[in-house]
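> the sequence isn't on hand, but the structure is:
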């Protein structure tokens, strides 16, 4: 700018129109505002802009860890968490860190690509992609691999892991090279290679072009304990998560038929757990079949099975094996239960407790009236103690699935009809049921929403005295029987 002013000072000072314009321009150039702008521009030209840091991915990961707890109760924290986990934002940070750390590599020459593509029918010119990721040494990527046609393919991506957060790789992608090195076809060697890498990692892949599905909101409660360290079927023990009976788990991925991805509802990272199908199959096998033969990557290929294999579609098979694996649950606000189910041994007082609750709280509780095919006695009214129907009508309703439970005694049919439960619920009361435990398989649905209470039996002598009192009072004529099993005393 000073040079421009010097050149203007050497111009003649005549009064021509052109000279007046030059004098006016000189006045503008000498103004304090223009001089300040010129000095600021010169300082910016001398200043070399450099990245403040090259580990922004790690910084964002730490921030996400700090605000995870806040996201539940603070909308701003939840929005920030969503923005920081956006795939495009993660890719922008990744590109920035790679440039800042100068860990990028030159793009291979076109001739090299053409030569490689000519040697492989799989690698189309528009299919090869170079993916850059960044990690710390020893940090798990959250991805497992499988061999498919002599190629290493991404088998699963753990929800919430580093690869999942970046969104650059997908299930089905074929890994060709890592940092210019051929990966071969050994999944274990590739895992070790990636585990030891740090900083920027360049992957050459054949993408599957499959969009990752949105994680489902499925919550389950397991009915067994699980420790991945003791599971010889799991494809990667480090990727598994353990749980105890009764824990609450969120299932985030069920694409693999043998291994689900899940996390604890309260804290914990995502990991692998056995699927419903795999655990059912494992529990239905004879224990001596697990000798290690025929087992590959979490699948069971043994041929010896129990004669009655467990089938979820057949309730009779379910009754034989009683396999309890996972129970799907949902978090519900406080609400009135539709049914109250009393479960307990014969003679513990279920019927007495049911009648007492109905008498003391008739506006809150009600109960069903059983149906029977026997003829009413002289002192019996229809709808009071029983509802009397013909045997043909009752058999037709049983066949149509209209009864929760039914049985035959002394040549007559007795049962609890589904509609009678709805009649009590429709009045705004909770229906109290004293049923066989097998009926819970039908009741544990959104239709009935049961609250199940198990009444523990007292000591045997007390139970016998209670039953004797009911027999002496003429309430029942049924006699208790005691079974003795080898090795047990009563």
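Sure, I can see it. Keep in mind the model is a prediction, meaning the values are calculated, not measured. Numbering: from 1, shown residues only.

> every contact and neighbour count from this point should use C-alpha atoms.
Fine.

> list the buried ones in stretch 385-392?
Judged by neighbour count using 16 or more other CA atoms under 10 Å, the buried positions of stretch 385-392 are 386-389, 391.

> one more: stretch 270-279?
Using 16+ other CA under 10 Å as the test for burial, stretch 270-279 gives 270-276, 278-279.

> isn't residue 248 up against residue 242?
No. Judged on CA atoms under 8 Å, residue 248 makes no contact with residue 242 at a distance of 11.8 Å.

> the more surrounded of these two?
residue 248 (20 against 14; other CA atoms under 10 Å).

> that one and residue 226: what is the separation?
13 Å (CA to CA, to the nearest Å).

> just give the nearest non-adjacent residue to the spatially most central residue of the chain, would you?
In the chain, the centroid-proximal residue (CA atoms, centre = their mean) is residue 251; its distance is 1.4 Å. Sequence neighbours aside, residue 262 is the residue nearest to residue 251 in space, at 4.4 Å (criterion: CA to CA, 6 or more residues apart in numbering).

> residue 146 should be in a strand, yeah?
Yes. With DSSP: H, G, I helix; E, B strand; the rest coil as the criterion, residue 146 is part of a strand.

> try it against this one:
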């Protein structure tokens, strides 16, 4: 410390001691008892306190004058111009993975950084890039190491890790990828995927999970993280194209028993007693159910959506097997608030009966007009029974929605795809039965109604009805489950109704993830 610094330090110390000595008199107006004033004067005048302050100031000055910049090793005096440019990198790694995958070049045998995981330690450092060649890790040469051995070395390393790399040439600056969100339409467990380049780098998810895609630079393996996850590190997931190819190879041929199950799905039209003289299948969809089964669900691009005040309500579609209770749930919703909920009215070509009114039981139209609507794709679904057409039109859906009501529909599951448009934005609820033991218990005194409004054919449930209900539900969920946004088990009708009510209220007031095309209309 030079003379000027010493003088400044002595002056500062004297000023500090004077301040400490003056504090009791400054505090005196706030002290009520004489003994408290005496205590403060003794404490601030204590030499020990002055010595402590002096020591703290001395430590402060010592620390402040130190240099904490890292000392880099000197550059070598002789550099071989023939050698490739080598970069020495030191990263600090805690318990998290490094966030990079490696591969061996088939031609040169070099160990190459295959990809950098977005948000991982390597990515955050900005020092290691895809395409870099790894020469050494912590002084260990890698030329004779297998990728699995190197991964083990990295996994076991903690704290500072030193890499010697040959940087890859970089002519282009990578563009910042836009934010993309996908809804997963299948379950994925990387630990069971033998094709993934590094199981530890994989990201597992369940059907319905919302994934933020961090990179699609690799045609086979994308990088993603769960939406809203605080962990910035991405994981590997199979790309859409790769997963579609894998699913297509696994897709079995549709068998006759499955076809019979599909044709056994509950029908969606209300029929009078005389229209339901038999229980045979009446309706055939315009589009083949088997054709729809060939679809390969992987990912669907989505965006957040919240219904704005004054906008039309989302269409509510209920799906479930015969006897599960869809009619009961719809009726309870309508009774709970007839001004808020509405049903579609089917169309038919059969003659109107005396006790019927047009637009109440059915819309009665001519065969020519019905076939014209079929040709112009104006029907959600339709079929023929006893030589007459029956069906539900798109205009009947629009009619309910235009009255600022929530339109309730129950349809065959393969019809959902025809309704999944920006116009209707359907919220699909799958109502499934409980286990067969609960079916026997809860449906003991209930009646099985093969056709809507066909009360004359109502009968007690049979064991065969229960088995068919469970089998149909399993097929529906297996092949169309990726289209369901809500699943409700109708174990108890009152409980299921309350769960459905809550779900529909949330649809109207909260933000949901919907196909991105629905938000661009």
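Sure thing, it's come through. This one's a predicted model, so the numbers in the text were calculated from it and none came from an experiment.

> could you find the counterpart of the residue nearest to residue 251 of structure 1 in structure 2?
Here residue 262 of structure 1 is matched to residue 224 in structure 2, going by TM-score structural alignment.

> over to residue 253 of structure 1?
So residue 253 of structure 1 corresponds to residue 215, using TM-score structural alignment.

> how far away is that match from residue 187 of structure 2?
From residue 215 of structure 2 to residue 187 of structure 2 the distance is 20 Å (CA to CA).

> how about the closest residue to residue 471 of structure 1 other than its chain neighbours, secondary structure?
Excluding the flanking residues, the one nearest residue 471 of structure 1 by CA to CA, 6+ apart is residue 477, at 5.8 Å. What three-state DSSP gives for residue 477 of structure 1 is coil.

> report how many residues lie close to residue 477 of structure 1.
12.

> C-terminal to the longest helix along structure 2, what's the next element?
Using DSSP state H, we find that the single longest helix of structure 2 is helix 3-27. Next along the chain after helix 3-27 of structure 2, taking DSSP states H and E as the criterion, comes helix 34-44.

> from the chain's centroid, how far away is the helix or strand just after that next one?
Counting by DSSP H and E, the next helix or strand C-terminal to helix 34-44 of structure 2 is helix 47-64. In this view, helix 47-64 of structure 2 has its centroid 57 Å away from the chain centroid, taken as CA atoms, centre = their mean, to the nearest Å.

> show the end-to-end separation of stretch 207-226 of structure 2, please.
Stretch 207-226 of structure 2 end-to-end distance (CA to CA) = 12 Å.

> mind listing what's buried along that stretch?
208-215, 221-226.

> now, those residues that are in strands?
210-215, 221-226 (DSSP state E).

> which members of the residues you listed are the farthest-apart pair?
Of all pairs drawn from these, the one with the longest distance (CA to CA) is 210 and 221, at 17.2 Å.

> and residue 345 of structure 2, how many neighbours?
So residue 345 of structure 2, with other CA under 10 Å, has 22 neighbours.

> element containing the residue mapped onto it from structure 1, please.
Mapped onto structure 1 by TM-score structural alignment, residue 345 of structure 2 lines up with residue 369. Assigned by DSSP H and E, residue 369 of structure 1 belongs to no helix or strand.

> which residues of the stretch 201-350 of structure 2 fall in helices?
Along the stretch 201-350 of structure 2, the segments classed as helices by DSSP state H, counting those that start in this stretch run 240-250, 256-263, 289-293, 326-336.

> most tightly packed of those?
Stretch with highest mean neighbour count among the helices of the stretch 201-350 of structure 2: helix 326-336 (a mean of 16; mean count of other CA atoms under 10 Å).

> average gap between that one and structure 1?
With mean CA distance after the TM-score superposition for structure 1, helix 326-336 of structure 2 departs from structure 1 by a mean of 3.7 Å once superposed.

> for that helix, name the packing helices and strands.
strand 341-343, helix 493-509 (3 or more CA pairs under 8 Å, 6 or more residues apart in numbering; DSSP states H and E).

> what are the buried residues along the shortest one?
Read it as strand 341-343 of structure 2. Here strand 341-343 of structure 2 shows 341-343 as buried, counting by 16+ other CA under 10 Å.

> residues making contact with it?
333-334, 400, 405-409 (CA atoms under 8 Å, 6 or more residues apart in numbering).

> next: stretch 441-448 of structure 1.
Against stretch 441-448 of structure 1 from outside (CA under 8 Å, 6+ apart): 338-339, 404, 449-450.

> among those, who's most crowded?
residue 339 (26 neighbours).

> where's residue 77 of structure 1, which helix or strand?
Going by DSSP H and E, residue 77 of structure 1 is part of helix 75-84.

> which ones are touching residue 267 of structure 1?
Residue 267 of structure 1 touches nothing, counting by CA under 8 Å, 6+ apart.

> look up how far residue 169 of structure 1 lies from it.
26 Å.

> hang on, the earlier thing: among the helices and strands packed on helix 326-336 of structure 2, which is the most enclosed?
Most buried among these, counting by mean count of other CA under 10 Å: strand 341-343, with a mean of 21.

> average distance between that strand and structure 1?
Mean for strand 341-343 of structure 2 is 1.0 Å (mean CA distance after the TM-score superposition for structure 1).

> re the thing from before, dump the helices and strands packed on helix 326-336 of structure 2 to CSV, plus distance to residue 22 of structure 2.
Listed next are those as CSV, based on distance: least, CA to CA, whole Å:
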stretch, distance to residue 22 of structure 2
strand 341-343, 79
helix 493-509, 64
